[in-house]
Each structure stands twice: as C-alpha cells, then as structure tokens.
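Colleague: dropping a prediction and its sequence here:
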Amino acid sequence: SAALLNLTKKRLLFSNDALSLDVILGDNVRYNFDYFLDKGFYWSIGLRSRYNEFHKNIIAGLILSPDQIEQTGLNKLDIELSDWTHQFFLQTLFRRDFALSLGLEQKHLKIISETFVEDQDKETTFENSDFLSAFGQLKFDTFDNKYFPGKGFLFDGDFHWYLSSSDFNNNFSPFSIAKANIGYAFKPATNFSVTLGSQGGFKIGEDSNNSLNFALGGYGNDLINNFIPFWGYDFISITGNSFVKGYINLDYQWLKNHHMLFSANYSNTGDDIFENGEWITNPDFSGYGIGYAIETLIGPVEARYSWSPETGRAIWFFNLGFWF
C-alpha cells in the first residue's frame, strides 16, 4: 500500500520552465523530480532526480558470479535494493522530430541480502557504490497513446558510458551499456490495433560487476536501470549482459476506453550473445499475457494473466493508475 503526492509548477523561474515532483509514501518509498527549461529547437536544460527501493527475491545471476553460484548452490537471493540517481542534461530536436539528450549522471546503488551470510554478519552487502557516467538518448515517438497505442512509431535509444566508480567491490573498470526499443502500431480493423516491437541491449567493456546488467521479467512502463518487462516471468527472473526481445500486443477496444488485450514476447538473454551468435538462434524464453484494461481519470486500471511454457507457471499482474 502507498500514497502518491504530486506537485507540478509551470513558470517557476522562467516563462518556459516546468517542475514536477512525485513522491510515493508506503512500503517502497520513492520519488521522481524533474525540472525542464524548454528552449524549443535550441538546447533545452533539464535536471532529473529519482530514488527507488524495493525488497524482493531475485535470480542470483544479477548479483553473484557464475563461480559464486556454483560454490554456494544458490539460485535466488532475497535482496534489498536502493537506487538514488541524479541527471543533468541538454536536449534539442534533431531533424525536427528526434529528441536528442546529452548529459551526466551520478548514481548510488546499494544491494544487501541476508540470504548470503559471510563471517556470521547479519547481512551481506553486495554493492554500495557511486557511479559517474555520461549518457546520450535519442527518442522519436508518434504513438497516439502511451499505454494503448493505436497508431504511430517509437524509437527509444540510450547509451551510458560509465567512467568511474567508488568501487565497493574493487572490480570496476570503465564500461558502456547500449540499448534500444523500436515499436510500430497500426489498426488493421476498426477498434482493433496491433503493436509490433523489438528491444535489444549489450554491455561493452570488461567490467565484472553484474549489478547494472539486463534483467527481464514482470510488467511495467517505468522500470529503473536495465530492468526490462517480460510476460510469463516475475520481475528480475532472466539476467545477462546482453539481450534481444521481440513482442506483439493485440488490443480490441470493444467499448470506449475498454480494452481486451493479448500479448506475446520472446527473448534470448545471456552473456555476450552478440559475440557467440546466440542472439539469432531460436528464443530461449517466451511468455504470453491476456488481460482487460479500462482508461480512467487516474490512468489505466488493468488486470493481466501471464504464463510461460518454459516454467509452467502463471502470474497475475494488477495496475491501478498511471505508472510511477
């Protein structure tokens, strides 16, 4: 359970700026802060800050090395993760349609667990580092609806170059992470829409830290870091330093603002899949979802049932209101 507080203020310091602050008070405290000074086709200025925390049982591969997993015999860990990230960026319109952002990011990431105990300590700290990175983002979005697109095209690319770290584990070396999401929505018939898409990402460099690797599973539009939604699996169930994912969403709007939904996704995820050719083999992971959603004043209200042939498990996902 949680309570959402929102503050939005336009023309705070200038006639063309805007400030937004969202705070969640509850089991998992978090906030999003955004300030943007809009200069149109010139370089606009942005500040962004967010804090997220959660407590969850996750696959051990996001934290432990293959040798540690083999030595301990652990497949999953119960962790507490906190992420505090700040960004300063400049943004302009590239060729009048693409939003191009260039900036700097400071991130503090902490991961602890009581599952993996050394020297009789109460808890084990797997990560407690500050990361400094330069980043670039390129986005083109003509979707007519963020949550239930009926037509349009989406390209969302992101590149982070991690330059330095306080290096809690003494294993940091500079590395980069690139990822992209491409989607196309169209209506083959009245009130029926199809969205086809593909995602992918990879790490460049020899850094052995896994905490910023890709982790697939769960459902959501605003997941942090390199967490990627994937039907049929719980959050952070599939991990690796590279991945490819294809998906299709079917949406039948039989009444205004009422949606009957079907989704399917497929992925290859692991370490160095673009180097060993695994990315073009038959998918190792697949999942499907059916659901019902209603568009309301507070955002989409959804119930989704998902399953995966590989696990034989079914998972329900519920959403009430706008994603945050």
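Modeller: Received it, and whenever you're ready, just let me know what you need. Predicted, not measured: the structure shown is a model, and the values here were computed from it. Numbers count the residues shown, from 1 in each chain.
Colleague: every contact and neighbour count from this point should use C-alpha atoms.
Modeller: OK.
Colleague: so A303 sits against Y292, correct?
Modeller: Yes - with contact defined as Cα atoms under 8 Å, A303 reaches Y292; the gap is 5.6 Å.
Colleague: tell me where this protein has helices.
Modeller: Counting by DSSP state H, residue ranges of the helices within the chain are 66-72, 273-276.
Colleague: got a markdown table for those, with distance to F131 and mean neighbour count too?
Modeller: Formatted as a markdown table, those follow (distance: least, Cα to Cα, whole Å; neighbours: other Cα atoms under 10 Å):
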| stretch | distance to F131 | mean neighbour count |
| --- | --- | --- |
| helix 66-72 | 24 | 11 |
| helix 273-276 | 25 | 13 |
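Colleague: could these be laid out in a markdown table, adding distance to G103?
Modeller: As requested, the helices of the chain are exported to a markdown table (distance: least, Cα to Cα, whole Å):
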| stretch | distance to G103 |
| --- | --- |
| helix 66-72 | 34 |
| helix 273-276 | 27 |
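Colleague: hmm, R50 is touching H86, no?
Modeller: Yes - under the contact definition of Cα under 8 Å, R50 touches H86, with a separation of 6.6 Å.
Colleague: take a look at this one as well, against the first:
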Amino acid sequence: MLNPRFLFLLILIALSACIETQSSKGQEDTPNAAPQVPTNPSGRMVSLLGTVLPPKQLSERVMGKRLEQLEDARKKYESDPENLDNIIWYGRRMAYLGRYQEAIRIYSIGLDLNPNSYRLLRHRGHRYITVRKFDAAIEDLQRAAFYARPAENKIEPDGLPNRLNKPLSNDKFNIWYHLGIAYYLKGNYDKAISSFKKCITYADNDDLIVATTDWFYMTYRKIGNLPAAQELLAPISRRMNIVENYAYHQRLMMYQGHYQPEDLLDKADRDNDSIDPTIGYGVANWYLYNGQVDIATELIDKILRNPQWDGFGYIAAEVDKVSLGNL
C-alpha cells in the first residue's frame, strides 16, 4: 500500500502538469497573439564618449500628442501583430518619443516574422545609428539595399509631417542615405561615397538633393578630395524649393561662399553654451577643413552640450570629438 504522503505528492504533480498543459494550450490556441515588447521608457543611452545622455526633451503638448499616437499604434499592432505596417508604425511611434531601444526590439520582432523586409531593415538600421551601433546599422542597411533591388520604389509616409503635409522621401533613397551616413560615421569614406552616389539617383526633389549633397560633400572633404567636393556644388542654387532641409541648403550655400560661417551661426538656435547640431556640425567641419582646429573643437563642444543628441549632426560631432582627442 502506498504511503499517504507519497500518494498526495503524486496527485499534486499530476494536477500541476494538467494546469500547465491547459495554460500552454490556451496560449497556442490564441490567434495572432502579439509578442510582448519590454517597456523601458527611460531608455538609458550612452554617447560614444561614455556619457549618459538625457531623456529626449519634448514639450508637454508634443509629448501628449505622441503618446496618443503611440497608444493608437500599439492597439493596431496588438490587434494584428503580423501586419507589416502595424509593426513599422509601432516602432516609429516609439522612436518619436526617444525610446529607441524599444523601437529596435519591435523591429527585431517584426524581422523574426519578415526576415527579408527591406522596410523593417531600413528602419532598424536607422535606429541602430541613433544608438551608436554603426556596424549593426551597416549590416541592416546593406541587407535592405539587397532586398529592395527588385521592389517598386515608393514614397515613404511621414510620421512627423512637414508644413505642406507632403512626404518627400522614398524607400530606396532612405536606405542608401542612411547607409551612406553609417559608413561616414564609421570612417569608411570610400563606401560612403559609393552609397551617396547611389542615393543621389533617388533624390527626386530639392530637399533630398541638398541632404545627400551635403553629406557627400563632407565625405569628399574628409579624404581631401576638394575638386570632387566642389563639383558636387554645381547644381546647388539659392532658389531651390526647400520644404524641410533648410540647414543643409544653408550649409551648401556656405561651401559655395554665399554665406560666411558666422552668418550660419547667427541663424542657428544657439546660446553661449550650446548650438544647434545640424548647423553647428557643418560650420565646425568648415573650420576643420581650413585648419582652424581650435574653433572647430569649440563648436563641437557646444554641439555636445545641446540636448538634441539623436540627430546625425550630434552623433557625427561625437565621432569627431573622439578623433580629435586621439590626435
């Protein structure tokens, strides 16, 4: 005859196994269950210099609106988590709040389902740049370029609409543009040049032309090829139809000699302690090209005191600060 305590133990084990089986079966039978995305609103970020970066600064009104948009995107995602647009918009809305690590996790979940999606790879590659993981960005964007080759090129919808509420960029432009920037930040200027050459073929409006030309110009100047850099400026004129990329246009006007560096600094949103990263990085580079390293270093330091640490100009300033520190 079995010991009563042993018999009781057997019954408990059997009941536990039954409950676990029913629980697992219930999860398997739930259609389209959305994978859980870890929540980490603080999103601790560290710069290339090893400093902890502050949370993204947004006004109360903008924060409220973006949180509403995120909640709407989350509901759509959870209602149909295999829908590619739902995955992309959930990630984009998360990123617009500065929660870049969470956005990357969302894109990664999507890529588990759609490993060849050039759209997901393009967005994750972009955000890998933001979190300073340049090698991962390059890998994603190279794959995006490969898978996008046979696809029809389409306008990419805006998450933060411009003043005309008119999207300006397209899928293939965004892939090559971000790949070029990732190579530039990595210091692989030959591949950056190849990427920007490809990118410019998809630049079908003045905003895209000035954005590409500016990074392309800086890349040539980094390797000391002034004639090639100057040649890029030929199509650039004062009377271009610019909707968004005013800073890039003004920087190109400075390279052409229409503006002096101080003219741009006067236009920049700056105070005695910091400066707008987009304008500031172009001007700092101009001083570097012309051998005025002390002024360039001072401007880079002011860029790095600006709270807009997620912009490409700020990230590039970090890269140059590291380089200047190693001279």
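Modeller: Good, I have the coordinates. What you see is a predicted model; the values in this text were computed from it and never measured.
Colleague: got a TM-score for the pair?
Modeller: TM-score of the superposed chains, computed with TM-score structural alignment, normalised by the length of structure 1, equals 0.30; 162 aligned residues with a Cα RMSD of 6.4 Å.
Colleague: of R50 and H86 of structure 1, who's got more company?
Modeller: R50 (19 against 16; other Cα atoms under 10 Å).
Colleague: how far away is the residue nearest to the more buried one when sequence neighbours are not counted from N57 of structure 1?
Modeller: Leaving aside its sequence neighbours, R50 of structure 1 sits nearest to N32 (Cα to Cα, 6 or more residues apart in numbering; 4.4 Å). Distance, N32 of structure 1 to N57 of structure 1, by Cα to Cα, to the nearest Å: 25 Å.
Colleague: ok so, going back, so which of the helices of structure 1 is nearest K110 of structure 1?
Modeller: For these, the distance to K110 of structure 1 is smallest for helix 66-72, at 19.2 Å, taking Cα to Cα.
Colleague: and the closest one, what does it pack against?
Modeller: Judged by 3 or more Cα pairs under 8 Å, 6 or more residues apart in numbering; DSSP states H and E, helix 66-72 of structure 1 has no packing partners among the helices and strands.
Colleague: what sits against the closest residue to E80 of structure 1 other than its chain neighbours?
Modeller: If the residues on either side of it in the chain are set aside, E80 of structure 1 comes closest to H55, at 4.4 Å by Cα to Cα, 6+ apart. Taking Cα atoms under 8 Å, 6 or more residues apart in numbering, we find H55 of structure 1 in contact with 28, 78-81.
Colleague: now the buried members of the residues you listed.
Modeller: 78-81 (16 or more other Cα atoms under 10 Å).
Colleague: so which of these are in strands?
Modeller: Counting by DSSP state E, the part of the buried ones among the contacts of H55 of structure 1 found in strands is 78-81.
Colleague: any chance of the residues you listed in a markdown table, with distance to I228 of structure 1 too?
Modeller: As requested, those are exported to a markdown table (distance: Cα to Cα, whole Å):
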| residue | distance to I228 of structure 1 |
| --- | --- |
| D78 | 20 |
| I79 | 18 |
| E80 | 19 |
| L81 | 16 |
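Colleague: for those, which one is nearest L100 of structure 1?
Modeller: L81 (30.3 Å).
Colleague: burial of the closest residue to that closest one other than its chain neighbours, as a residue count?
Modeller: Computed as Cα to Cα, 6+ apart, the closest residue to L81 of structure 1 that is not its neighbour in sequence is I111, at 4.5 Å. As a burial measure, I111 of structure 1 scores 20 neighbours (other Cα under 10 Å).
Colleague: identify the residues contacting I111 of structure 1.
Modeller: 79-82, 125-128.
Colleague: what do you get if the cut-off is 6 Å, keeping everything else the same?
Modeller: I111 of structure 1 is in contact with 80-81, 126-127, counting by Cα atoms under 6 Å, 6 or more residues apart in numbering.
Colleague: for T195 of structure 1, same thing?
Modeller: 184-185, 248-249.
Colleague: try K25 of structure 2
Modeller: Contacts of K25 of structure 2 (Cα under 6 Å, 6+ apart): none.
Colleague: what helix or strand does it sit in?
Modeller: Following DSSP states H and E, one finds K25 of structure 2 within helix 4-29.
Colleague: identify each buried residue in that helix, please.
Modeller: Buried residues in helix 4-29 of structure 2 (16+ other Cα under 10 Å): none.
Colleague: helices along the stretch 101-250 of structure 2, start to end?
Modeller: All helices of the stretch 101-250 of structure 2, identified by DSSP state H, counting those that start in this stretch, fall at 118-130, 134-148, 171-186, 189-200, 206-222, 226-232, 246-256.
Colleague: now for the fourth one, which elements pack on it?
Modeller: The reference is to helix 189-200 of structure 2. If contacts are counted by 3 or more Cα pairs under 6 Å, 6 or more residues apart in numbering; DSSP states H and E, helix 189-200 of structure 2 sits against helix 171-186.
Colleague: how many degrees apart are the helix it packs on and helix 134-148 in direction?
Modeller: Interaxial angle, helix 171-186 of structure 2 versus helix 134-148 (axes from the mean of the first three to the mean of the last three Cα atoms, to 10 degrees): 160 degrees.
Colleague: tilt between helix 171-186 of structure 2 and helix 206-222?
Modeller: 30 degrees.
Colleague: now the closest residue to T213 of structure 2 other than its chain neighbours: how far from W286 of structure 2?
Modeller: Nearest non-adjacent residue to T213 of structure 2, counting by Cα to Cα, 6+ apart: L232, 6.6 Å away. Look at L232 of structure 2 and W286 of structure 2: by Cα to Cα, they are 16 Å apart.
Colleague: with neighbour numbers in mind, choose between these two.
Modeller: W286 (21 against 15).
Colleague: immediately after the helix or strand harbouring that one, which helix or strand?
Modeller: In this structure, W286 of structure 2 is located in helix 277-289 according to DSSP H and E. Next along the chain after helix 277-289 of structure 2, taking DSSP H and E as the criterion, comes helix 293-303.
Colleague: show me what that next one is packed up against.
Modeller: Right, helix 293-303 of structure 2 is packed against helix 277-289 by 3+ Cα pairs under 6 Å, 6+ apart.
Colleague: distance check, F33 of structure 1 against A3 of structure 1.
Modeller: 16 Å.
Colleague: what about these two, which has more around it?
Modeller: Each of F33 of structure 1 and A3 has its neighbours counted (other Cα under 10 Å); F33 has more, 17 against 10.
Colleague: residues in contact with the more buried one?
Modeller: So F33 of structure 1 contacts 20-21, 48-49 (Cα under 6 Å, 6+ apart).
Colleague: ok, back up a step: quick check: angle from the helix holding W286 of structure 2 to helix 206-222?
Modeller: 30 degrees.
Colleague: outside of helix 277-289 of structure 2 itself, list whatever touches it.
Modeller: Residues contacting helix 277-289 of structure 2 (Cα under 6 Å, 6+ apart): 247, 261, 296, 299, 303, 313-314.
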